[in-house]
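# predicted structure and sequence below. I'll ask about it afterward.
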Amino acid sequence: MFDDDDLASIREAKSEWEAETLDPVLDRFGERKEEFDTDTGGQTVERLYTPDDVSDLDYADDLGFPGEDPYTRGVYSTGYRGRLWTMRQYAGFGTPEETNERFRYLIDQGSSGLSMAFDLPTQMGYDSDAAMSAGEVGKSGVAIDTLADFEKVFDGIPLDEVSTSMTINAPASVLLAMYIAVGDKQGVDREELRGTIQNDVLKEYVARNTYIYPPEPSMRIITDIFEFCARETPNFNTISISGYHIREAGSTAAQEVAFTLGNGIEYVEAALDAGLDVDSFAPQLSFFFNAHNNILEEAAKFRAARRMWAQIMEERFDADDPQSKQLKFHTQTAGSTLTAQQIENNVVRVAYQALAAVLGGTQSLHTNGKDEALSLPTEKSVRTALRTQQILAHESGAADTIDPLAGSYYVESLTDDIEDEAFDLLDTVDDKGGMLSAIQQQWVQRQIQDVAYERQQEIEDGERTIVGVNEFEVDEEPEVDIEEVTEEDEKRKIEGLESVKAERDDDAVAERLAALREAAEGDENLMPYIVAAVKAYATVGEICNVLRDVFGEYQPGTAL
């Protein structure tokens, strides 16, 4: 992009500037610290960037135009000028009735998408009345046992008018089946259903641990979902390959990109091994990233990830459909950065993180409530979080032009640096036999843990400032409202489950669970059988227990 003579002149001028202008100031005043780096120490931040730092940049190959390969500048040709990102606030609390109330509130306040949180028992495939569920029902999200619960969650919410994201992994097939069943009951054509299931089990073995089955049958279920949804619900994203939790566990930005795309590669390979054509399912793949504190690093991260995925899909998998090469992603602001101290500071953190996501071209965004360091967010804090997005969209100007940071010497250099480091990590993953093998060897986990430890040490030693925690502290107790789920709430939920079981057709449930077992023991696609079982009001636990019996449970510490 730059003439060699011009670059030589810039280098010469920079040397003169350093000698004549910079050095005298450094001699007198110095700088705030000896070295500057990005948020997680992934890249060194130089004092000044010039065209010389991006001298190898080729506009057509490295940037291009929005909506065109290599998608660095975005997957849509109009960016946010045509349509804003989906404002998707995470909700799900206690009972289905309470979640429905929160969903309706968010829609009334202008949220354009729903994002559903599930309690820990649901995420692990247990019913509310299971011994393992005691004390956890409704605590981290809504408790879902049967289709009756989903009917209550979406009462009065037409599924052809909303997009719903569900943060669910091991039992994702069951919750997706419930969503489809509610749509069928509402008379919504399955092709009109829009949304996303997280359905990313590999990152559970790495960072989050809400797994049920061993990897091989888990991958089978995922590819069954790919195949079923390509045919039945083509506008529903079948997986949200998640770097969010990898970053929350402590990774650098480059590690987040590398390990997320590495998991994506593993899913594509599993689907191809199952006989699917890459262009039949790849357009329905989506990603889920973290928006951390360093605005420019995060924006560069998103740009690098898009460019990398386009290259991976073309060079590794010979994808022909342009949509197969487009990395579309949801972003959530970084929960791990929120502090209990000076809780109002979290509003500021979230706003900057949201700005980073928008500058990086996210397709949808969840902004955390200020109180999420302590509990599920209150209605008031959720409103403030949503208003943060709306102000960003309608008042800041950040959405008015496409990829506004393009051409910044620093951002382009940082985009290249993150891409190079992430590809180096993927090369190491390949050398170890792929992500499954790298996870089995605990290599991925160790990389993340090492960074997390180093960063925590920096905070404790005062080398990294966290406002209100190790600098600028005040002596006061946080005054916040806390959302709570009581023992009485849990009791009512169990009573509701007992009522559904008493009223359903037990013979129909047994028949459909038996059919599911037979399919699991064979090689048929499991999704039609799960949908049938759900419609008979079989419970999440009953369906997952059938699959547990056939597939077994993953035991930590055993070989993958």
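Received it, and whenever you're ready, just let me know what you need.

# drop to CA atoms for contacts and neighbour counts, all remaining ones
Will do.

# ok, Ala91 touching Met116?
Yes - using Cα atoms under 8 Å, Ala91 is in contact with Met116, at 5.3 Å.

# where do the contact lists of these two overlap?
Gly141 (Cα atoms under 8 Å, 6 or more residues apart in numbering).

# what distance do you get for Leu296 to Gly552?
Separation of Leu296 from Gly552 (Cα to Cα, to the nearest Å) stands at 45 Å.

# look at these two and report which has more neighbours.
Leu296 (21 against 14; other Cα atoms under 10 Å).

# for that one, give its distance to Leu261.
21 Å.

# so what's Val153 up against?
Val153 makes contact with Pro96, Glu97, Thr99, Asn100, according to Cα under 8 Å, 6+ apart.

# would you mind measuring from the spatially closest residue to the first one that is not a sequence neighbour to Cys229?
Right, the one you point to is Pro96. Closest residue to Pro96 apart from its sequence neighbours, by Cα to Cα, 6 or more residues apart in numbering: Val153 at 4.8 Å. Distance from Val153 to Cys229, counting by Cα to Cα: 22 Å.

# now do the strands in the stretch 251-400 of the chain.
Taking DSSP state E, counting those that start in this stretch as the test, the strands found in the stretch 251-400 of the chain are 285-291, 329-333, 364-366.

# compute the inter-axis angle for the second one and strand 285-291.
In terms of direction (axes from the mean of the first three to the mean of the last three Cα atoms, to 10 degrees), strand 329-333 departs from strand 285-291 by 20 degrees.

# contacts for strand 329-333?
Identification of contacts with strand 329-333 by Cα under 8 Å, 6+ apart yields 240, 244, 286-292, 350, 353-354, 357, 362-368.

# next one: the last one
For strand 364-366, contacts defined as Cα under 8 Å, 6+ apart pick out 85-90, 329-333, 354, 357.

# ok, structure two:
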Amino acid sequence: MFDKTKLEELEGREQKWKDQVKSKIERYPERREEFETDSKITIERLYTPVSLKDFDYGEDLGFPGEYPFTRGVQPTMYRGRLWTMRQYAGFGTAEETNQRFKYLLEQGQTGLSVAFDLPTQIGYDSDHMLARGEVGKVGVAIDSLQDMETLFDGIPLDQVSTSMTINAPAAIILAMYIAVAEKQGVPPHKLKGTIQNDILKEYVARGTYIFPPGPSMRLITDIFAYCAKNVPNWNTISISGYHIREAGSTAVQEIAFTLANGIAYVQAAIDAGLDVDQFAPRLSFFFNAHLNFFEEIAKFRAARRIWAKIMKERFGAKNPRSMMLRFHTQTAGCTLTAQQPSVNIIRVAFQALSAVLGGTQSLHTNSYDEALALPSEESVLIALRTQQVIAHEIGVTDTVDPLGGSYFIESLTNQIEENVWKYIEEIDKMGGAPKAIEKGYMQKEIQDSAYRYQQAVESGEKVVIGVNKFKMKEEPPKGLLKVDPAVVERQIEKLKKLKEERDPRQVAEALKHLRSAACSDENLMPAILEAVKAYATLGEICNVLREVFGEYQQQIVV
């Protein structure tokens, strides 16, 4: 890209400058001997065209909306349409969460994002003995179609896109959403949104799994096939690096392990008989926006370029949309501190800005009090307003990829890509992501990274304001949101009443059909939809599948 003669001349001038700087550094030392990103990539004192001597504009950068999509998946990006502002919300009962949804929509939120409680995430009804103490705590309790009807009461599902963070029972929750839409008179082809549906990262980093990998992958590919025919505008999976990062990975590991999981899902779908261009345009991703500002921006850009190459070169995708890495971003919950929680507002703002400069399609900003409790209305409003200020007041949305061409950003993007490929090649040698997970490879890499990070915090090498530096005495926090302990009793009573009023014969027939489908190789979505419409509960449906598929036992990683 650069003239060879001029590069050589510049290299000489740069060396002369470095020699001159040495004497000044001896008199005024730099703050550290070596500067690194969180992924241990060395940060040079200065970046020039010499840092990019082998840079190929067409191959490495290109134009927005064109392969390899380094500069973004849309030609005009935020000049045409802003990212979807999608605050993650859910607590207590469906009624309470419905009120929070409506409040956020009134304040300018442009998409919904549902948080489910732990019993829902692992396929238990609220009256199950293992659900006690967790009902409605970290998300909304959804036991049946009745709860889902309440959750979206008064919210027209043809006018809003909805993201649902659910994995093991994703097919059931999606079926409930489709059924609610039908009751509103909205046909499936008009629905827009995303189901997370990413079970591999659950085995690695999060733990809300139910079934073993084989049946879990079948459920995922059944959703791919069903939605390709019936819910064409739905994103059938959100391949998640977010939880990998929250578990302690570096930025490089986050991208590498997420894309390795993505490769496994694509291969599974192809093995199930689907054409890559039939389902790949509806794949989406979910990443973390952490604190190392420039590394995060470069991470997003590198991820797009790598995925485009994977889809084109490995899987032979021909549709450009199959090569686009579209992603949702959430700011890093693990960086929020209980000490001086108002400082979290600043952390979140910079994290959100990195996601926007990195080209995200959708964004959730964490609330400043989330290290202490579920977000209050006040804190969630500040989080939403943070996105709105970035979108409308500071000018970063006025041009596409404003940091494109920065010597530092392009060099960092290249280094991240190079390091990610090394991980992917290593995982390929093991036989792919499922085998690497089975061996505990990803888990061990994440654990080691988390340990190093914590050591750096405890030694003071990594500064965390309010935790290991600039500490101060604080008053106990006020105004925190508390989930009513009576939620569980209300949910159990509602569930009991539902079972008394529904048609038991219809439920039994639907569950019998589901068992038969699970024992065969037919697509499970129609049978799950039938059971949902009969008001079979989430737990009842999961129990049928547990009996057929078994349950996954976590591998111990040493």
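Perfect, thanks for sending it. Just so you know, these numbers come straight off a predicted model, no measurement behind them.

# what is the aligned counterpart of Leu414 of structure 1 in structure 2?
By TM-score structural alignment, Leu414 of structure 1 lines up with Leu412 in structure 2.

# so what's Glu445 of structure 2 closest to, chain neighbours aside?
That would be Ser249: by Cα to Cα, 6+ apart, it lies 7.5 Å from Glu445 of structure 2.

# so that neighbour is in contact with Gln443, correct?
No - using Cα under 8 Å, Ser249 of structure 2 is not in contact with Gln443, being 9.3 Å away.

# who's more crowded, those two?
Using other Cα under 10 Å as the criterion, Ser249 of structure 2 and Gln443 rank with Ser249 on top: 28 against 25.

# the more buried one pairs with which position in structure 1?
By TM-score structural alignment, Ser249 of structure 2 lines up with Ser251.

# give me the buried positions along stretch 143-161 of structure 1.
For stretch 143-161 of structure 1, burial by neighbour count (16 or more other Cα atoms under 10 Å) applies to 143-155, 157, 159-160.

# over to stretch 240-258 of structure 2?
Buried, per 16+ other Cα under 10 Å, within stretch 240-258 of structure 2: 240-258.

# one more: stretch 382-397 of structure 2?
Buried-residue list, stretch 382-397 of structure 2, by 16+ other Cα under 10 Å: Ile382, Ala383, Leu384, Arg385, Thr386, Gln387, Gln388, Ile390, Ala391, Val396, Thr397.

# inside helices: which ones of the residues you listed?
Ile382, Ala383, Leu384, Arg385, Thr386, Gln387, Gln388, Ile390, Ala391 (DSSP state H).

# the third one maps to what in structure 1?
So the one you mean is Leu384 of structure 2. Per TM-score structural alignment, Leu384 of structure 2 is aligned with Leu386.

# next, the counterpart of Ser51 of structure 2 in structure 1: secondary structure please.
Applying TM-score structural alignment, one finds that Ser51 of structure 2 aligns to Asp53 in structure 1. Three-state call for Asp53 of structure 1 (DSSP: H, G, I helix; E, B strand; the rest coil): helix.

# find the nearest non-adjacent residue to Asp53 of structure 1, please.
Ser413 (6.3 Å).

# can you tell me which helices and strands whatever helix or strand the one you found lives in packs against?
Ser413 of structure 1 is located in helix 409-431, with elements delineated by DSSP states H and E. If contacts are counted by 3 or more Cα pairs under 8 Å, 6 or more residues apart in numbering; DSSP states H and E, helix 409-431 of structure 1 sits against helix 253-273, helix 295-315.

# and the angle for that helix with helix 253-273?
Orientation check (the same axes, to 10 degrees): helix 409-431 of structure 1 against helix 253-273 gives 50 degrees.

# mean deviation, helix 409-431 of structure 1 versus structure 2?
Once fitted to structure 2, helix 409-431 of structure 1 is off its aligned match by 0.3 Å on average (mean Cα distance after the TM-score superposition for structure 1).

# gap between that helix and the chain center?
Taking Cα atoms, centre = their mean, to the nearest Å, one finds helix 409-431 of structure 1 lying 20 Å from the centre of the chain it belongs to.

# again, but for stretch 384-397 of structure 2
Taking Cα atoms, centre = their mean, one finds stretch 384-397 of structure 2 lying 21 Å from the centre of the chain it belongs to.

# which residues sit against that stretch?
Tyr78, Arg79, Leu82, Met85, Gln87, Gln109, Ala349, Ala352, Leu353, Leu357, Thr365, Pro402.

# for Leu338 of structure 1, see how far away Val469 of structure 1 is.
In terms of Cα to Cα, Val469 of structure 1 sits 11 Å off from Leu338 of structure 1.

# which one's more surrounded, those two?
Legend: neighbour count by other Cα under 10 Å for Val469 of structure 1 and Leu338, higher for Leu338 (24 against 16).

# please pull up the equivalent of the more buried one in structure 2.
Checking TM-score structural alignment: Leu338 of structure 1 goes with Leu336.

# do you know how far its match is from Ser367 of structure 2?
Distance, Leu336 of structure 2 to Ser367 of structure 2, using Cα to Cα: 9 Å.

# now do the shared contacts for these two.
Asn344.

# wait, isn't Glu471 of structure 1 in contact with Glu463?
No - with contact defined as Cα under 8 Å, Glu471 of structure 1 does not reach Glu463; the gap is 10.6 Å.

# endpoint to endpoint, stretch 134-152 of structure 1 covers what distance?
End-to-end distance (Cα to Cα), stretch 134-152 of structure 1: 23 Å.

# wait, what's in contact with the aligned residue in structure 1 for Ala268 of structure 2?
The alignment partner of Ala268 of structure 2 in structure 1, by TM-score structural alignment, is Ala270. Taking Cα under 8 Å, 6+ apart as the criterion, Ala270 of structure 1 is in contact with Met219, Arg220, Thr223.

# helix, strand, or coil at the first one?
In other words, Met219 of structure 1. Assignment for Met219 of structure 1 (three-state DSSP): helix.

# and Leu175 of structure 1, what pairs with it in structure 2?
In structure 2, the residue paired with Leu175 of structure 1 is Ile173, using TM-score structural alignment.
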